[in-house]
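# Sequence plus predicted model, see below.
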Amino acid sequence: MDVDGVFNAVCHGITFTELTGCAGEQWLNDSCVHVASLRVATEAMMQHWRQATVVDVVYSIYTQLADEEIRNKYLGTKGHVFTKVHANRIVCCPTYIDVSFPHWCDIIFDMERRSIWKYDPFHRESFLDELESISAQVYMEMMNPELKMETRTFYGWCQQDGHSCGVLVVH
């Protein structure tokens, strides 16, 4: 995305500077990605995107907490989106990884279709493998083990530069 550019999020545009405005000297930090994702999710719910009535966004800092006990305290599993699986729910999990370099990717749970979508803006297998690992070790641990989900890879929106991964993940 060009720094003067705008991407269309359903029925409104979000400028690059709006996304990076509170990131300071970093590219999109956890809070920027989370707030922007919430905005896009709200618009998607109003449009009944893919006939979903609920689009949740998991705060990306969750996967960065190393200690499982701390993660569980942070999460508050009683009200977490994975404790009750509803057919009309989509859960977006923007995910910050550091395989070769710091990078934003996404894991999206489509409960109606029982699908887990992995998305890496660079389409690199090593990054997609990391997403698979995070999905299995973190998110699937919170779901009913009897629930069978099919993992798929989204290959749209290929990143052509070194700084637009967060924007593509939010979109």
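Yep, that arrived.
# contacts and neighbour counts: CA atoms only from here.
Fine.
# secondary structure element for the nearest residue to W104 once chain neighbours are set aside?
Distances taken as Cα to Cα, 6 or more residues apart in numbering place Y96 nearest to W104, at 4.7 Å, with adjacent residues excluded. Using DSSP states H and E, Y96 maps to strand 89-98.
# again with V167
helix 165-170.
# Specify the local secondary structure of the closest residue to G166 other than its chain neighbours.
Excluding its sequence neighbours, the residue lying closest to G166 (Cα to Cα, 6+ apart) is W104, at 5.4 Å. Here W104 is strand, with the state taken from DSSP: H, G, I helix; E, B strand; the rest coil.
# also this one, for the comparison:
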Amino acid sequence: MDAFELLVEAHRPAMKAVLAKLVQLLEAHNVRYVIGGANALSLYVRPRMTVDVDAFVDPTRKADIDKLLAAEFEVVKIGGFHSKFKHADVEIDILYAGASAEDFALANARDAVILGTKLKAPSPEALLWLYLVSDQEQNFVDALNLLRSNPGLDRGLVRRQLQRHQPDLLPKLEKMLHTAQQAVPSYDESRAKR
């Protein structure tokens, strides 16, 4: 068992089965997807706990996917670009791609194994871009950890994609790159600043 699997087993044991079932359903119906969020992040950095499974999927199959998942999981909500399902204590966020970052993630999917399930995951560059478009503070922290843990991450590729598709995010990328180069304060140092 890897560190992420141990963490999930201790706090959200149903997540392993939910992820496996979701992937099996998507693959059985030939749906293009990537598993994102903290599940994907666990491939590249020291894992953190999560309460859900995030999947970016091909938007051309939205109606079919919503119907398929509604037959297998509890429906929390069906939205235009985001549907949410639930099984046991695990939420499943289905994000219908269509924005540049999401399309890039689907186009640059790679084979991976998370919680014992073979699946498609975003490249670290795609995951960084997905975090850049987010306004959630946790995603900024996750992006910093991704940058610090992956010196081989192709920052130039991300920069070029942003220049082409979302130039308004370039300052956020530069701030993130600068912050990632700073020394990480120890626990005692961070407590002393409070």
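Perfect, I can see it now. Here the structure is a predicted model, which means the values were calculated and not measured.
# Could you get me the TM-score between them?
Superposed pair, TM-score by TM-score structural alignment, normalised by the length of structure 1: 0.34. Supporting alignment: 98 aligned residues with a Cα RMSD of 5.3 Å.
# that older thread, can you pull the buried residues of the strand holding Y96 of structure 1?
R89, I90, V91, C92, C93, P94, T95, Y96, I97 (16 or more other Cα atoms under 10 Å).
# Going along the chain, name the strands of structure 1.
Secondary structure of structure 1 by DSSP state E: the strands cover 6-9, 12-15, 54-57, 89-98, 102-110, 115-119, 150-154.
# For the ones you listed, give me CSV that also has distance to T42 of structure 1.
As requested, those are exported to CSV (distance: least, Cα to Cα, whole Å):
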stretch, distance to T42 of structure 1
strand 6-9, 10
strand 12-15, 12
strand 54-57, 7
strand 89-98, 12
strand 102-110, 16
strand 115-119, 20
strand 150-154, 22
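# Which one of the ones you listed lies nearest to E69 of structure 1?
Among these, strand 89-98 comes nearest to E69 of structure 1, with 19.8 Å by Cα to Cα.
# what angle separates that closest one from strand 115-119?
Using axes from the mean of the first three to the mean of the last three Cα atoms, to 10 degrees, the direction of strand 89-98 of structure 1 lies 30 degrees away from that of strand 115-119.
# Now do D129 of structure 1 against V40 of structure 1, distance only.
Separation of D129 of structure 1 from V40 of structure 1 (Cα to Cα, to the nearest Å): 26 Å.
# between those two, which one's more packed in?
V40 (21 against 13; other Cα atoms under 10 Å).
# That one and V169 touch, don't they?
No. Assessed by Cα atoms under 8 Å, V40 of structure 1 is found out of contact with V169, at 10.9 Å.
# Give the residues shared as contacts by those two.
Here V40 of structure 1 and V169 have no joint contacts, going by Cα atoms under 8 Å, 6 or more residues apart in numbering.
# What count of nearby residues applies to K175 of structure 2?
By other Cα under 10 Å, the residues close to K175 of structure 2 number 10.
# Tell me the secondary structure of it, please.
helix.
# List the single closest residue to V170 of structure 1 in space, sequence neighbours excluded.
V170 of structure 1 sits nearest to S37 (Cα to Cα, 6+ apart), 5.2 Å away.
# right, and the one you found touches L168 too?
No. Between S37 of structure 1 and L168 there is no contact under Cα under 8 Å: 10.6 Å.
# more neighbours, those two?
In terms of neighbours (other Cα under 10 Å), S37 is the more surrounded of S37 of structure 1 and L168; the figures are 25 against 20.
# P94 of structure 1 versus that one, what's the distance?
On the measure of Cα to Cα, S37 of structure 1 and P94 of structure 1 end up 8 Å apart.
# Find residues that contact each of those two.
V57, V170.
# What strand or helix carries N139 of structure 2?
N139 of structure 2 belongs to helix 137-149, assigned by DSSP H and E.
# counting contacts, what elements does that helix pack onto?
helix 124-133, helix 170-181 (3 or more Cα pairs under 8 Å, 6 or more residues apart in numbering; DSSP states H and E).
# Mind doing that once more with 10 Å?
Counting contacts by 3 or more Cα pairs under 10 Å, 6 or more residues apart in numbering; DSSP states H and E, helix 137-149 of structure 2 packs against helix 37-41, helix 124-133, helix 170-181.
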